[in-house]
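Student: Please find the sequence and the predicted model below.
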Amino acid sequence: MKGFIGKAHKLFNADLVAGPQPPSEKRNPRPLSASKPSSLIAPSSTVGFSGMNSRSNLLPSIQDPSALDILRYRYHHATNLGSVYVLERWLSPSRFPQDTSGSSELEAVKAWVAKIGTEQTKQMFETCWANAILDEDIDWLRNEAKGTTVRLPIGYWDLPGEEFTRGTPFEPISHIYSNAWISIRDLILRLRAHNIGVLIDFHAVPGGANTNDHSGTNSNVAEFFTSPYNRKLGIRCAEFVARESAAGLQLAGISLVNEPNTDSETIYDWYDEATDAVSAIDSSLPIVISDAWDLKRAIGYSLRKNVVNPTKPINPIVIDRHMYWCFNDADKKKSPQDIIQEVSTKLSELNGKEGSVTDRGAVQVIIGEYSNVLSADTWVKTGETPKAELIKIFGAEQSLRYQQRAGGAFFWTWKMDWMPGGEWGFKAQSNPQNRFIFPPPHAFIPERNIFGLLECARNRKEERMWKAVDQHRAYYDHLAPNTLADHSRYEHGWKIGYADAYVFFEGKADEAVGPGNRLGNVELWLLKRIRESGFAGGFVWEYEQGIRRGIHDFNAVVGI
């Protein structure tokens, strides 16, 4: 067993420090037309740069990544906020009167109103919201935990205006939440000022997407997708957040619904309606959809939506996958060692689906929830290995896998009454003196070293570019010597990819986005760059592969 542990530690450390491998060039030559399309452009010999980010001789439609782009498309080493704006009694029992019969937000509010009245309940809730995240908490999240993003669970009742609770169980008590969105907005702005993005998560939608108490009630029914009224109200909620985003509230994304039941037959019809509504307001805001515990189906949907030439503007679609090994009976029969070995097989549904946005569309997965919790049934199968050691390996394996295959991972959770939270606690698992989950290696690069790494990237740009272009040209000349190609597209893409990765790593200090970021949601970023280019025809794939190689080469030069 000790040999297994040592191997796991070495594997984790080796994989984290190893440079990324270049994108594969293996692909079938394409049947191309005999004439060169007029849309092709001549290659630029150099990228002019003052700090590497001038694009005056690249496509005018391609601008530097913005501060908001970095917040949205970097790798998210992240956490969920916890039981603040959607109460769960197991996390925050102090928010419930002791004699409350239920465990949901609705039951807590009703019990407090009966006990102390509406106005005192309103004041108490507002005080709890205001004190949930202190400035020192934000400092810890950024500097100690190395967090980049917070998934912020909210309920439909937290939005301003009676229209969002009309016809729901929260209508009689909507007054208590009249300042909830003000509090949420203030928290978003405070986090943003410290280089932390926020993913708004509609954890509770009208009628409930599942039967659990984190849908807001203890009704034990899920009536969101079966009720036309609830479905329309859910879309109005998404539209509200989209309007806030369009008006300047900088969000990492919006998650439309949390953990819908697997038998929700009309879920993808509603996703279509919701994405159309949001796209009409702000088509840049990443939309996160739950996979409803069926990742293959969600991947198919994502590939159909994230196409390079949509008929109308549409938001990038991200898939939310939740990873737990403590709930179902099959996992309870496994030992910790079995589960640890299983981690590296997860997200294999993505195999063969990434790597060519031009051909297939884009797919990007985030882990919206995960923890280091295993069941009591699993822990009795531990053997002689100390539990703490197994938890550390489990957390390391999860961290590594998600950094390899996902655009980010959001631990469940940050805030609860019983801090620091054990294997459920982001605080406990992120202690710098004894980490059980691990930020990506680039999070530990001292800011004082980044200037030198950027200078190195500038100095090695030409060398890396011509090496990549020559390899690409030689590969295809050998593979299909008599097939038309336009390798200038590849060179052009390489320059954009290298410069994009540079800007992410450099950050935007004047806009409160610090340095040391790695482009993590690569598939969706490529989709964005291809759409912005206006390129069409048989050679777009060369542009895409050039961007991929440019990003890879920059990361290799600076060692991330």
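Tutor: Yes, it's here. Numbering: from 1, shown residues only.
Student: all contacts plus neighbour counts: C-alpha atoms, from now on.
Tutor: OK.
Student: could you measure the spatially closest residue to L68 that is not a sequence neighbour against E259, distance?
Tutor: What sits nearest to L68 in space, not counting adjacent residues and going by CA to CA, 6 or more residues apart in numbering, is Q250, at 6.6 Å. Noted for Q250: a distance of 25 Å to E259, by CA to CA, to the nearest Å.
Student: Do a quick rundown of the strands in the chain.
Tutor: 76-80, 149-155, 197-204, 253-255, 287-290, 317-325, 365-374, 408-411 (DSSP state E).
Student: elements contacting the fourth one?
Tutor: Using 3 or more CA pairs under 8 Å, 6 or more residues apart in numbering; DSSP states H and E, the elements in contact with strand 253-255 are strand 197-204, strand 287-290.
Student: And the contacts of the first one?
Tutor: Read it as strand 197-204. The set of residues that contact strand 197-204 without belonging to it, under CA atoms under 8 Å, 6 or more residues apart in numbering, is 71-72, 86, 148-156, 188, 191-192, 214-216, 250-258.
Student: and W414, how many residues sit next to it?
Tutor: By other CA atoms under 10 Å, 26 other residues sit near W414.
Student: State the distance from it to F327.
Tutor: Look at W414 and F327: by CA to CA, they are 20 Å apart.
Student: follow-up on the earlier one: now for the strands of the chain, which one comes closest to R460?
Tutor: Nearest to R460 among the strands of the chain is strand 76-80 (27.9 Å), distances taken as CA to CA.
Student: Now do the buried residues in the closest one.
Tutor: H76, H77, A78, T79, N80 (16 or more other CA atoms under 10 Å).
Student: Just give me the neighbour total for the spatially closest residue to S264 that is not a sequence neighbour.
Tutor: Here the nearest residue to S264 in space, its sequence neighbours aside, is F225; by CA to CA, 6+ apart that works out to 6.6 Å. The local packing count at F225 equals 25, with neighbours defined by other CA under 10 Å.
Student: residues touching the closest residue to W270 other than its chain neighbours, list them.
Tutor: Computed as CA to CA, 6+ apart, the closest residue to W270 that is not its neighbour in sequence is R231, at 7.3 Å. Taking CA under 8 Å, 6+ apart as the contact definition, R231 lies against P206, F224, F225, W270.
Student: here's the one I want to compare it with:
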Amino acid sequence: MTPSIFTCAAGPQIAELDIASGWGSPDSARTVLERHWDTFITASDFQYLASIGINTVRLPIGYWSLGPDFCQGTAFEPVAEVYQNSWSRVVRAINMAAESGIGVLVDLHGAPGSQNGQPHSGISDGQVNLFGNDWYENKTMAVLSFLAQELVNVTNIVGIQILNEPNNVDELPDFYARAITTMRSTSPAAMEFPLYLHDGFDLMRFSDFVANRTDFVVQDHHSYFVYTASDASESASHHTQDVHDFIAKDLGAASDHQRRNLVVDEFSCALTDQSLSGEDDPDAARRGFCEGQMEIYQNETAGWAFWAYDKENCFDDPGWCFKAAVGKSLPSTFFSYGHAPPTDPSRFPALSDMVSEMGSPSYDMTSTSDETTPSTIAAASSTPEIGLFPVRRRSRLRPERRSRSSLDTPRPQPSRKRDEPDPLPVDPNQRAISKGYSDGFLTAKIFALYGMSKLGFTGQYINDSLAKLGRKVIEPGTEHYYEQWFMEGLNDGEALVGSTVN
């Protein structure tokens, strides 16, 4: 990505450790890296991303980024002094993102001992020493504990990723379980904090892992089409067809299985020359491929991230550089509601008032053949705030999506004026439907007021809401009504926000 900083690196000149070990001395290497950290990404980059509707960035770091103490006993120990000012740069990047209203997912891209032997894990010797090595595993737990302690209460941190692209070894699920327990034990706030794990390119294995947990754990799956001989020889058009066909089906099945706690946090527009060579219009083929990926990842998962935002000679490489792809292979903007929130401060109160005053419609629902469905229901609650959480993290971009519930109840029709009092449901099923709808509708409003965002992790949000509400509000056996009607209220609320602000 940045070949210039490898010019005087040591060894194979392909990894972070080669840079830190080169340039004649640790002081010189530190100067090179600090200049890179200070100039490669600046506040203007976050401002640009916010201006086109990007609400989250994934920030890859290595364990060495935490400072010299974390380099001890690792391959980076001889060059630990190079990183004496590195953590402050990480903090600065997070704060710059916050100033532009952008959330940050901090990704442990390189773990002690290396999780995959790849240069992007920091080393160039190809060795995978993390798994099964008590020293490196304990060191990694210390790194993850530090990240949890430092970041969980930072308002624009949307999550921490435990590992990037680890080898899919037998021990990986147990490693993840230990890491999650370790991180959650650092503070009460960490108990509900989003923790991300990469699936080692085994989608269904870790779909089961996430589905069998109830806490906020998110699976990250990466999607590329250039690294195998079959990918290299397949045409761009066929790749696009694959994305819309079996890849969409696999992602959708996994997402449904694990309450939508799935993201594709690395994809690109990259295709081989061979894949493009048979296309009549290579640029159009790349655009169809790239926009097709974005559409599927939005529809079938909770969100996506592009690898990478910037690189040297960016505008010569729209396959790998987001800035070059925007407006060419990708859309020009990415706003949840199709356009930017107002930037004129004088318009903020008007927009806020407009959304805040959106009343939750009151409905009656006619009877159905399902005996457990109430014959009439007021789909608004007198206590809509119960079960909702402060919006402190931005959701991933997602389009409007209908609930996939198997329940087949008809859409309710308006029956009363908005300012008439709502009857208080006494039947448990009615209460679950009423509460679900009003909570979903209110959630759409809350997220809209927070940078015109939409809720991404719908299943986790609903599960957490049910846990907060408790059995006295949503009786056992009625949870499916709450879930279905939460989605109905959410979709109606988002539709009304869209029509209101547009």
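Tutor: Everything's here; your move. This one's a predicted model, so the numbers in the text were calculated from it and none came from an experiment.
Student: what's the TM-score here?
Tutor: The TM-score (TM-score structural alignment, normalised by the length of structure 2) is 0.80; 434 aligned residues with a CA RMSD of 2.5 Å.
Student: before we move on, the earlier item: I'd like to know which of the contacts of R231 of structure 1 are part of helices.
Tutor: Secondary structure of those is defined by DSSP state H; positions in helices are W270.
Student: Isn't S124 of structure 2 up against S114?
Tutor: No: using CA atoms under 8 Å, S124 of structure 2 and S114 do not qualify as a contacting pair, with a distance of 10.2 Å.
Student: Looking at the two, which is more packed in?
Tutor: With other CA under 10 Å as the criterion, S124 of structure 2 and S114 differ in neighbour count, and S114 comes out ahead with 28 against 18.
Student: State the distance from the more buried one to T2 of structure 2.
Tutor: Computed with CA to CA, the distance linking S114 of structure 2 and T2 of structure 2 is 21 Å.
Student: got it, and R431 of structure 2?
Tutor: Separation of R431 of structure 2 from T2 of structure 2 (CA to CA): 58 Å.
Student: ok, the two, which is more surrounded?
Tutor: The residue with more neighbours, out of R431 of structure 2 and T2, is R431; 25 against 12, by other CA under 10 Å.
Student: ok, the equivalent of the more buried one over in structure 1 to R473 of structure 1 distance?
Tutor: The pairwise alignment with structure 1 assigns R431 of structure 2 to S488, based on TM-score structural alignment. Between S488 of structure 1 and R473 of structure 1 the distance, using CA to CA, works out to 10 Å.
Student: got it, and L91 of structure 1?
Tutor: With the distance defined as CA to CA, L91 of structure 1 ends up 58 Å from R473 of structure 1.
Student: With P439 of structure 1 instead?
Tutor: Taken as CA to CA, the spacing of P439 of structure 1 relative to R473 of structure 1 amounts to 37 Å.
Student: between these two, which one's more packed in?
Tutor: Summary of the neighbour comparison: P439 of structure 1 and R473, criterion other CA under 10 Å, with P439 having more neighbours (23 against 17).
Student: I'd assumed K146 was in contact with that one.
Tutor: Yes: with the criterion set as CA under 8 Å, P439 of structure 1 and K146 qualify as a contacting pair; they are 6.5 Å apart.
Student: any common contacting residues for the two?
Tutor: H77.
Student: how about the alignment partner in structure 2 of I367 of structure 1, what does it touch?
Tutor: Following TM-score structural alignment, the counterpart assigned to I367 of structure 1 within structure 2 is V264. Residues touching V264 of structure 2, when contacts are defined by CA under 8 Å, 6+ apart, comprise D220, H221, H222, S223, Y297, T301, G303, W304, A305.
Student: switch the cut-off to 6 Å
Tutor: Going by CA atoms under 6 Å, 6 or more residues apart in numbering, V264 of structure 2 touches D220, H221, H222, W304.
Student: which of those lies closest to S465 of structure 2?
Tutor: Of all the contacts of V264 of structure 2, D220 has the smallest distance to S465 of structure 2: 23.5 Å, by CA to CA.
Student: could you list every residue that touches the alignment partner in structure 1 of the closest one?
Tutor: Aligned by TM-score structural alignment, D220 of structure 2 pairs with D320 of structure 1. D320 of structure 1 makes contact with I289, S290, D291, I366, I367, G368, according to CA under 6 Å, 6+ apart.
Student: so how far is S399 of structure 1 from D320 of structure 1?
Tutor: Here D320 of structure 1 is placed at a distance of 16 Å from S399 of structure 1 (CA to CA).
Student: Then S101 of structure 1?
Tutor: If you measure S101 of structure 1 against S399 of structure 1 using CA to CA, the figure is 38 Å.
Student: Have a look at these two and say which one is more surrounded.
Tutor: Set side by side, S101 of structure 1 and S399 show unequal neighbour counts under other CA under 10 Å, the larger going to S399 at 22 against 12.
Student: which position in structure 2 aligns with that one?
Tutor: Counting by TM-score structural alignment, which is the criterion used here, S399 of structure 1 corresponds to M294 in structure 2.
Student: Find the nearest non-adjacent residue to that match, please.
Tutor: Once its chain neighbours are removed from consideration, M294 of structure 2 has its nearest residue in W304; the separation is 7.5 Å (CA to CA, 6+ apart).
Student: What is the neighbour count of that neighbour?
Tutor: Should you count by other CA under 10 Å, W304 of structure 2 turns out to have 27 residues around it.
Student: What of T372 of structure 2?
Tutor: Taking other CA under 10 Å as the neighbour definition, T372 of structure 2 ends up with a count of 12.
Student: That one and C314 of structure 2, how far apart?
Tutor: T372 of structure 2 sits 59 Å away from C314 of structure 2, going by CA to CA.
Student: what do you get for L59 of structure 2?
Tutor: Here L59 of structure 2 is placed at a distance of 18 Å from C314 of structure 2 (CA to CA).
Student: Then E137 of structure 2?
Tutor: When CA to CA is applied, the distance between E137 of structure 2 and C314 of structure 2 equals 37 Å.
Student: what's the answer for L203 of structure 2, then?
Tutor: Noted for L203 of structure 2: a distance of 31 Å to C314 of structure 2, by CA to CA.
Student: Pull the contacting residues for Y498 of structure 1.
Tutor: By CA under 6 Å, 6+ apart, the residues touching Y498 of structure 1 are G550, I551, F554.
Student: try it again with 7 Å
Tutor: Under the criterion of CA atoms under 7 Å, 6 or more residues apart in numbering, the neighbours of Y498 of structure 1 are G550, I551, D553, F554.
Student: What's the match for the second one in structure 2?
Tutor: In structure 2, I551 of structure 1 lines up with L490, judged by TM-score structural alignment.
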